[in-house]
Structures are given as C-alpha cells and as structure tokens.
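> Below are the sequence and a predicted model; questions follow.
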Amino acid sequence: MSAQASPRSQSSSRSQTTLLSIGQVLARLTPEFPDLAPSKLRFLEDQGLVAPSRTPSGYRKFSAADVERVRYVLTLQRDHYLPLKVILGHLEQVDAGEVLPFTAGNVVSDGPSILRVDRRLARRELESSTGASRTLVQEAIAASLVPAAEPYDEQAVRVVRALVELQRFGIEPRHLRGMRASADREASLIESAVRPVLGRRGEGKPKAAEAARDIAGQIASIREVLGRDAIERITR
C-alpha cells in the first residue's frame, strides 16, 4: 500500500494546478491593461515588485496572489501615476504590516486579496456622483479638463469633484483652461526625454514608461513647491 500524501504535499499539489504561465497571466490582465507584455512582467520582477516561482527548467509560474499583486502595481501606475520605486516602497511597508494597501481611486483591498473596481460612468452618473451641475460638466469639457466622450473614469470623477469645490471660491473651469496646455507641454517634454530609451530592444518600453512616470513625479514635486511658495506670499 502506498503511503498517503501529507497535508503539505496535498496542498502543494493543489497549488501547482493554480500556477499560471506568463501567457496565462497576460490573458487575464490584458483586457484591463492592453499595453501589458512579457517584457513588462519580467521588468516588474527585475525591480522586485513581484516574485513568481520558477520551474526546474526556469519558466516563471505565477500564483493567484502574484497576479493580484501585478494588477495592484499596474493600477497604481495607471490611475495614480506612481513611479515603481514609490510603489515598491509602499509594498514593502504593506508586506511588513506597517501600512494598509491604498484604498483611493480604483484600488480597494479586502485582507490579503487586492482587487480593482472599475468606475465607468455616463454623463448623468458623473454629475450625480460628484454633485456637479450639468453646466459645470459642460464647462469642464469645453476647458479640456475632462473628455467629452462617455464613459467617464475615476480620474474624471476626481477632476469634477475638485471643480465643484473650486466653484465655491468663484473659480470656474474656464479659469483653468491653461492647465491642459501646460499638461500637454509637460507630456511633450517627457516624451522627448524618454525617446532614446524607447528605441532600445527588449526592456525599452517598460523602462521608458517608468522613466516617464519618474520625470512626471519630479515635475509634480517642483509644481507643488512653487504652489506653496505662491500661497505663502499671498498669506504673509
């Protein structure tokens, strides 16, 4: 009679059936992240953000937790424009139990499982969820602060909510029209800076994307400092 497998070996056997190849991970995540590619997954591993197991022949295998971790990282990149080094530091704190996973925007957490909930709103839903009037949303569209086409995502919700608050101080969307032009100029500057990296083979695209986010973060830091200086001058 053969010996029965131990609970650990049974658990290991069951977990092996849930491990996914890179191709299977892409099949799960590319509907949410169309630009995801094998090179991006390898880059995330190289940066220490995910640690898939390896088969004896060296193939990467991702658990369900690995997939959710990748989804969480990609969501923070896409929806919150966080550089990978910032996300890595945050994940290290989460793993150590020092902080909770982000719950802002599209990222929510329930215990060890990190899930994402998409918000795709029609114009009327955007208005009702933010307390904005139809006129305010129309003016925001005219000022190129939110897109004209439905559906609207979490970023549009954040912008419109901010506009509702600014309206209390007499600041209207038309007063912020120059912000889109400024953002476009910054985007052109960033694109020029990362273009040499984009031309490289292999890891060029994910490295360029990470460099772009890093540059955007540094520009945002400068903008924040300048804004604080302006406020201090006003309130002296």
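Structure received.
> only C-alpha atoms for contact and neighbour calcs from this point on.
Noted.
> now the longest helix belonging to the chain, how far from the chain's geometric center?
In the chain, taking DSSP state H as the definition, the longest helix is helix 204-235. Here the centre of helix 204-235 is set off from its chain's centre by 17 Å, with CA atoms, centre = their mean, to the nearest Å.
> And the helices in this protein, which stretches?
Counting by DSSP H, the helices of the chain are 7-16, 22-29, 38-46, 64-80, 84-95, 123-130, 134-142, 154-167, 177-198, 204-235.
> need those helices in a markdown table with mean neighbour count, can you?
Below are the helices of the chain laid out as a markdown table (neighbours: other CA atoms under 10 Å):
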| stretch | mean neighbour count |
| --- | --- |
| helix 7-16 | 11 |
| helix 22-29 | 16 |
| helix 38-46 | 16 |
| helix 64-80 | 18 |
| helix 84-95 | 16 |
| helix 123-130 | 16 |
| helix 134-142 | 17 |
| helix 154-167 | 17 |
| helix 177-198 | 14 |
| helix 204-235 | 15 |
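> Put this next to the previous one:
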Amino acid sequence: MSAQPARSQTGHASQDLGRVTGLISIGQVLARLSGDFPDLSNSKLRFLEEQGLVSPQRTRSGYRKFSGEDVERLRLILSLQRDHYLPLKVIRGYLSDMDNGITPVLPGGSTSMLQGARRLTRETLLSATGAPASLLTEAVSAGLIPAGESYAEDAATMLSTLVSLSQRGIEPRHLRGFHAQIEREVGLIERSVSSLAARPDAASRARAAEQAAEIGEGFDRVRAVLLRAALDRPRP
C-alpha cells in the first residue's frame, strides 16, 4: 500500500485540507463504512489511530481528515477484525507487510474464523483479549461493557484496554464514573444536532452525524488538555 499523503507544511493549507484535496471528516468516514460495519463508532476510529493502524491528516484546529486510501485501509482493518477475529498486533504486522510490498498471509492460511460474523461469543472475546473471565464480569458490572450472550466488536477494544489498565492497578470499578460522564456528553451532542437530525432528508442526517463526531472530537481534546494540565501540576 502506498504511503500516507504528505502533511501540509502551513497552517493555512492545513486548514483547507478538505476543500483542496478531497479529504473527508470522521463523520463522513462513519457514513461510508457503517453500512458494512454497523457497530463502528468514532471512538473506535480514534482508537485505531492511537494504535498506529491508520494516520489521518489534521487541520490546524485539530480535526481529523481522511483520504480515500485511509478509508480503504480502515475497511481492511475492520474486515480482518470482524471476519477473522485477529488481534490488533497481528493486523499491524499484516499491514506492515502490505506497506513493505510483501504479500501478507493470514494466520492459518486464508480460512476465515466464523466468516461474516459480527458478534463475539464470550469465549471468543476472552480468547482474543487475553482477559480473565473475572475482568469481563467486573467490566459488565461497572457499565463499561453491555451485558449479553454475545458482544459487539467495541467490547474487545474495551476489554483489551482494561487488561492493560488492570496491570497498573486500575480496575473496572475505578472507572464507573466514565460511563455517567459519557452519557452526559452524548446528551449534549444530541441536543446540539437535534434540529438537523430531525429533518427527513438523508443529507441533513448525514450532516448531523458529521457534526456529532466533530463535537465528540472537541470533547476529546478538552479532556486531553485538562488531564495533561492536571498531571503536570506540582504535587505537594
């Protein structure tokens, strides 16, 4: 796969990336991919970026902008997760081979594991994340993962993160407040885009989804700045 498009060298050019190069927003990416991947969310797209699997460009104000190549790369990543239940470290190696011109081979050859499945069983979820059953039970109890007999793909992302946090002494019960905070943020976002979302035409609904994703990104940046400032404060 060819290299990512070069980043702009000037603030003005960066601000106009979408108009000049045809790059699209995170909301537009969701609109393109959600038909094939209904569990996809802007938080999952951001997580895949944080893991270094895709590298969208940024405007001067910090908004992500995705190229057509980025979208197809995301489609491949999501397909490998959904159809083959590959962990991210295996997908990262697969993409690295592609980027280096090597024909990648899936573990076990080309045979799919549960071809086309979109939900994870409890056993598959635990196996894919390396989490103990007790951690999954605690995550469900804390409201971090919905209870059920099967799980959406985001549950694997959440549980993998909880495995890492638990190794540092942070348990699901410590994160109960996150769920309540997210619900408050969703309420703010829904109120902000309600007039657009209520319109009957598809273009307005797509714009509402795009604006919702952009507001979510704004919340993420506010949260990140506040957290960094708090961590940098001198301690007595």
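That came through, no problem. All values derive from a computational prediction rather than experimental measurement.
> Report the TM-score for the pair.
In this superposition the chains share a TM-score of 0.56, using TM-score structural alignment, normalised by the length of the first structure; 164 aligned residues with a CA RMSD of 4.1 Å.
> rewinding a little: nearest approach to Ser53 of the first structure belongs to which of the helices of the first structure?
helix 64-80 (9.5 Å; CA to CA).
> picking that back up, out of the helices of the first structure, the one nearest Arg116 of the first structure is which?
Here helix 64-80 is closest among the helices of the first structure (CA to CA), at 7.4 Å.
> packing partners for that closest one?
Contact here means 3 or more CA pairs under 8 Å, 6 or more residues apart in numbering; DSSP states H and E; on that basis helix 64-80 of the first structure packs against helix 84-95, strand 107-110, strand 113-116.
> Specify the stretch among these that is closest to Ile219 of the first structure.
helix 84-95 (15.3 Å).
> contacting residues around that closest one?
Outside helix 84-95 of the first structure, the residues within contact range by CA atoms under 8 Å, 6 or more residues apart in numbering are Gln47, Gly48, Leu49, Val73, Leu76, Gln77, Val99, Leu100, Pro101, Glu210.
> Give me the angle between that helix and helix 204-235.
90 degrees (axes from the mean of the first three to the mean of the last three CA atoms, to 10 degrees).
> For the residue nearest the centre of the second structure, which non-adjacent residue is spatially closest?
Most central in the second structure under CA atoms, centre = their mean is Lys44, positioned 1.4 Å from the mean C-alpha point. Excluding its sequence neighbours, the residue lying closest to Lys44 of the second structure (CA to CA, 6 or more residues apart in numbering) is Asp154, at 6.9 Å.
> Surely that neighbour is in contact with Asp39?
Yes: with contact defined as CA atoms under 8 Å, Asp154 of the second structure reaches Asp39; the gap is 7.3 Å.
> returning to that earlier point: so the residue nearest to the centre of the second structure makes contact with Ala155?
No: with contact defined as CA under 8 Å, Lys44 of the second structure does not count as touching Ala155 (10.3 Å).
> can you redo the contacts of helix 84-95 of the first structure as CSV with distance to Leu26 of the first structure?
Output for these, formatted as CSV (distance: CA to CA, whole Å):
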residue, distance to Leu26 of the first structure
Gln47, 19
Gly48, 19
Leu49, 17
Val73, 14
Leu76, 18
Gln77, 17
Val99, 29
Leu100, 27
Pro101, 23
Glu210, 19
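> circling back: quick check: which of the helices and strands packed on helix 64-80 of the first structure is nearest to Asp66 of the first structure?
Across these, closest to Asp66 of the first structure is strand 113-116 (CA to CA), at 10.2 Å.
> which other helices and strands contact that closest one?
helix 64-80, strand 107-110.
> Quick one: closest of these to Leu121 of the first structure.
Closest among these, using CA to CA: helix 64-80, at 15.8 Å.
> host element of the residue nearest to the centre of the second structure?
helix 42-50 (DSSP states H and E).
> residues of that helix that come out buried?
Asn42, Leu45, Arg46, Leu48 (16 or more other CA atoms under 10 Å).
> so stretch 160-178 of the second structure matches what in the first structure?
Stretch 160-178 of the second structure corresponds to residues 161-179 in the first structure, going by TM-score structural alignment.
> rewinding a little: rebuild the helices and strands packed on helix 64-80 of the first structure as a markdown table, extending it with distance to Gln24 of the first structure.
Shown next, in a markdown table, are these (distance: least, CA to CA, whole Å):
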| stretch | distance to Gln24 of the first structure |
| --- | --- |
| helix 84-95 | 23 |
| strand 107-110 | 23 |
| strand 113-116 | 18 |
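> And those: which comes nearest Arg168 of the first structure?
Proximity to Arg168 of the first structure (CA to CA) singles out strand 107-110 among these, at 28.9 Å.
> which secondary structure elements does that closest one contact?
Counting by 3+ CA pairs under 8 Å, 6+ apart, strand 107-110 of the first structure packs on helix 64-80, strand 113-116.
> any chance of these in TSV, plus distance to Leu145 of the first structure?
Shown next, in TSV, are those (distance: least, CA to CA, whole Å):
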stretch	distance to Leu145 of the first structure
helix 64-80	16
strand 113-116	25
